[in-house]
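Peer 1: sequence and computational prediction follow.
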Amino acid sequence: MSPISARGFAVASATAVTTVGAVVGVGQGGVAQPLDDAEATASESTLLADLPVGQQAQVQSATLTHQADVQAIAADTTARKSAEESARKQAAKDAVAKQKAAQAAVDKAKADKAAKDAADKAAENDVESTSASGSFPQQASYTVAEVKAIARQIIPSGQFQCFSNIVDHESTWNYQAVNPSSGAYGLVQAYPGSKMSSAGADWRTNPATQIKWGLNYMNDRYGSPCDAWAFWQANGSY
């Protein structure tokens, strides 16, 4: 290979297209020198012309390969930026969706509380109405659900759960429950059961009478059904 051919091959092989229409070549002394489009094209054409056909093909192939690599890198960079932007937008959408879901939960909780407050107020009004009439229509027998419904009308709403906890343990809401050992009777297991006659002569068969007596007993002895339930939890009885 002639000196000019060797030099042409080396310089042409080092030619790289880094951006559209921009070429970076290797000048004399081995220092990279930027060339403008016209100079790069003329220089490359001159150098290639000095090379044998086979070497020209090698140089052109190397140049095309480098161009393809540069384009692939540019495409990867664009794709990565696009993916990052899509991820950012999706994260923003997810944040908005979570905020809306949280607000919906808050709104539902407020609506549920408002409905409960309204129901409690209605129950209190029912209690006041029942207290004014002084009695409940008596039935031949009562289901547990019916007994609980009566209790809800008599016991203040804020105390009902505590009252219910005690009755659950004492009689499981059986208004005719009898303790075979002590003889305690009724929903609240009054001992003796005749104590409940102070609330009504029908204490044996009327759960409303038993509930009224039980409420009065818990209020007088402990302060409230919830105070009575706290005592029960500490002592296993009240």
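Peer 2: Perfect, thanks for sending it. Numbers count the residues shown, from 1 in each chain.
Peer 1: contacts and neighbour counts: CA atoms only from here.
Peer 2: Noted.
Peer 1: show me where the chain has helices.
Peer 2: 3-13, 37-49, 53-133, 144-154, 160-170, 207-222, 225-235 (DSSP state H).
Peer 1: quick one, which of these is nearest to Ala22?
Peer 2: helix 37-49 (6.0 Å; C-alpha to C-alpha).
Peer 1: which strands and helices lie in contact with the closest one?
Peer 2: helix 3-13, strand 22-26, helix 53-133 (3 or more C-alpha pairs under 8 Å, 6 or more residues apart in numbering; DSSP states H and E).
Peer 1: returning to what we had before: any chance of TSV for the helices of the chain, columns mean neighbour count and distance to Val24?
Peer 2: Formatted as TSV, these follow (neighbours: other C-alpha atoms under 10 Å; distance: least, C-alpha to C-alpha, whole Å):
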stretch	mean neighbour count	distance to Val24
helix 3-13	18	10
helix 37-49	15	8
helix 53-133	13	11
helix 144-154	17	91
helix 160-170	19	86
helix 207-222	20	96
helix 225-235	17	88
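Peer 1: got these as JSON lines, with distance to Thr19 columns?
Peer 2: Formatted as JSON lines, the helices of the chain follow (distance: least, C-alpha to C-alpha, whole Å):
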{"stretch": "helix 3-13", "distance to Thr19": "17"}
{"stretch": "helix 37-49", "distance to Thr19": "11"}
{"stretch": "helix 53-133", "distance to Thr19": "8"}
{"stretch": "helix 144-154", "distance to Thr19": "83"}
{"stretch": "helix 160-170", "distance to Thr19": "79"}
{"stretch": "helix 207-222", "distance to Thr19": "90"}
{"stretch": "helix 225-235", "distance to Thr19": "82"}
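Peer 1: circling back: can you list the helices and strands packed on helix 37-49 in a markdown table and add distance to Arg221?
Peer 2: As requested, the helices and strands packed on helix 37-49 are exported to a markdown table (distance: least, C-alpha to C-alpha, whole Å):
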| stretch | distance to Arg221 |
| --- | --- |
| helix 3-13 | 105 |
| strand 22-26 | 98 |
| helix 53-133 | 22 |
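Peer 1: second one coming, line it up with the first:
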Amino acid sequence: MYNVAICDDEEQQREHVRTMLVSLSLKTHIDFHITCFTSGEHLLSHYREAGDTFHMLILDVEMGGMNGIQTAKEIRNRKALDVQIMFLTSYPEYMVESFDVMTFQYLIKPIQPSVFEEKMIKLCQYFQAMDKKYMLIKSDYDELLLKYDDILWIEVVKSLTIKHKLNVVTEEKSHETKGILSSYATALKDHGFLQIHRSIIINLMHVQKFAGNQVVMLNGTELPIGRSKVKEVKDAYTKYMIMRIQ
């Protein structure tokens, strides 16, 4: 499923784009989760509260308040560099300015459904090629798309009220989710992750050193290694580093 944001201050245009996405989904069986925003400020409010949760942004250029290009610049400034942006406009002269925000596509209104579908299929193909680099984190309140490389470790959180509670830790913050740690360990094994303890999975690319029965991550955090796993973990890390060098 692809999370898509439609941002346009005209309801008729939002509905037109939403209808084209629904039609494309019925034809291709590509699933889209669509969220509509009435202004650039509305979309930026989402980014402040929920972070980078979208695969694609479909932005109208001409809007009251912040226009689409200004909105995209603010989003890029928040280090949301992986979300793909498609601009819709009636004026081709904005095209050069849109290049500053790494635009995937620039479509001139009125938008022909066949052209829109062609561009969206190409965009989905791009994400299919990139799927191995991302993980979708779900909580009770939102969904967050994280790069594997940005995850430092995943840990079980003891809770009397929430079963199977996990923290997914990045350099910026921890993200709460639910799941079975062993399932994450299996799914992430081929992406440089390793379970070092019954309650901890680490990203080997963020390891600084080993100190006895602990691993020191690049951010200075010390994490325990299970007693029976010390040799296994160190051997796995050595193998990982050799593979990276090669």
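Peer 2: Good, I have the coordinates. Note that the coordinates shown come from a computational prediction; the quantities given were computed from them, not determined experimentally.
Peer 1: what TM-score do we get after superposing?
Peer 2: Here the TM-score for the pair of chains, by TM-score structural alignment, normalised by the length of the first structure, is 0.21; 72 aligned residues with a C-alpha RMSD of 4.3 Å.
Peer 1: returning to that earlier point: out of the helices of the first structure, which comes closest to Val26 of the first structure?
Peer 2: Nearest of these (C-alpha to C-alpha): helix 3-13, 5.8 Å.
Peer 1: just checking, what packs against the closest one?
Peer 2: Counting by 3+ C-alpha pairs under 8 Å, 6+ apart, helix 3-13 of the first structure packs on strand 22-26, helix 37-49, helix 53-133.
Peer 1: those: which one's closest to Ser5 of the first structure?
Peer 2: Going by C-alpha to C-alpha, the one of those nearest Ser5 of the first structure is helix 37-49, 8.0 Å.
Peer 1: that closest one to strand 22-26, inter-axis angle?
Peer 2: Counting by axes from the mean of the first three to the mean of the last three C-alpha atoms, to 10 degrees, helix 37-49 of the first structure lies at 50 degrees to strand 22-26.
Peer 1: can you list contacts of helix 37-49 of the first structure?
Peer 2: Contact with helix 37-49 of the first structure is made by 5, 8-9, 11-12, 15, 21-25, 56, 59, as judged by C-alpha atoms under 8 Å, 6 or more residues apart in numbering.
Peer 1: try it again at 10 Å.
Peer 2: 4-13, 15, 17, 20-25, 34-35, 55-57, 59-60 (C-alpha atoms under 10 Å, 6 or more residues apart in numbering).
Peer 1: ok, stretch 87-102 of the first structure next?
Peer 2: Stretch 87-102 of the first structure is contacted from outside by 81-86, 103-108, using C-alpha under 10 Å, 6+ apart.
Peer 1: make a markdown table out of these and add distance to Ala208 of the first structure.
Peer 2: A markdown table is the format used below for those (distance: C-alpha to C-alpha, whole Å):
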| residue | distance to Ala208 of the first structure |
| --- | --- |
| Lys81 | 75 |
| Ser82 | 73 |
| Ala83 | 71 |
| Glu84 | 70 |
| Glu85 | 69 |
| Ser86 | 67 |
| Gln103 | 44 |
| Ala104 | 42 |
| Ala105 | 39 |
| Val106 | 39 |
| Asp107 | 38 |
| Lys108 | 36 |
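Peer 1: from the residues you listed, which is closest to Ala118 of the first structure?
Peer 2: When the contacts of stretch 87-102 of the first structure are compared against Ala118 of the first structure (criterion: C-alpha to C-alpha), the nearest one is Lys108, at 15.2 Å.
Peer 1: next up, the contacts around the closest one.
Peer 2: 102, 114.
Peer 1: re the thing from before, would you tell me which of the helices and strands packed on helix 3-13 of the first structure gets closest to Ala149 of the first structure?
Peer 2: Across those, the minimum distance to Ala149 of the first structure, taken as C-alpha to C-alpha, is reached by helix 53-133, at 10.2 Å.
Peer 1: element containing Ile202 of the second structure?
Peer 2: In the assignment (DSSP states H and E), Ile202 of the second structure maps to strand 200-203.
Peer 1: what helices and strands are in contact with the helix or strand following that strand?
Peer 2: Next in sequence after strand 200-203 of the second structure, counting helices and strands by DSSP H and E, comes strand 207-211. Contact here means 3 or more C-alpha pairs under 10 Å, 6 or more residues apart in numbering; DSSP states H and E; on that basis strand 207-211 of the second structure packs against strand 214-217, strand 222-224, helix 230-245.
Peer 1: now with 7 Å?
Peer 2: strand 214-217 (3 or more C-alpha pairs under 7 Å, 6 or more residues apart in numbering; DSSP states H and E).
Peer 1: which strands and helices lie in contact with the strand it packs on?
Peer 2: Using 3+ C-alpha pairs under 7 Å, 6+ apart: strand 214-217 of the second structure touches strand 207-211, strand 222-224.
Peer 1: contact partners of the last one?
Peer 2: Put plainly, it is strand 222-224 of the second structure. 197, 213-216 (C-alpha atoms under 7 Å, 6 or more residues apart in numbering).
Peer 1: hmm, try it at 8 Å
Peer 2: Here strand 222-224 of the second structure has contacts from 196-197, 213-217, using C-alpha under 8 Å, 6+ apart.
Peer 1: out of those, flag the one nearest to Met120 of the second structure.
Peer 2: Met217 (39.6 Å).
Peer 1: for the closest one, which non-adjacent residue is closest in space?
Peer 2: With sequence-adjacent residues excluded and distances taken as C-alpha to C-alpha, 6 or more residues apart in numbering, Met217 of the second structure is closest to Val207, at 4.5 Å.
Peer 1: distance check, that neighbour against Ser45 of the second structure.
Peer 2: Relative to Ser45 of the second structure, Val207 of the second structure is positioned 35 Å away (C-alpha to C-alpha, to the nearest Å).
Peer 1: more neighbours: which of those two?
Peer 2: Val207 (18 against 12; other C-alpha atoms under 10 Å).
Peer 1: list the contacts for the residue nearest to Val22 of the second structure when sequence neighbours are not counted?
Peer 2: Distance criterion C-alpha to C-alpha, 6+ apart; nearest residue to Val22 of the second structure, sequence neighbours excluded, is Phe32 at 7.7 Å. By C-alpha under 8 Å, 6+ apart, Phe32 of the second structure lies in contact with 1-4, 21-22, 25.
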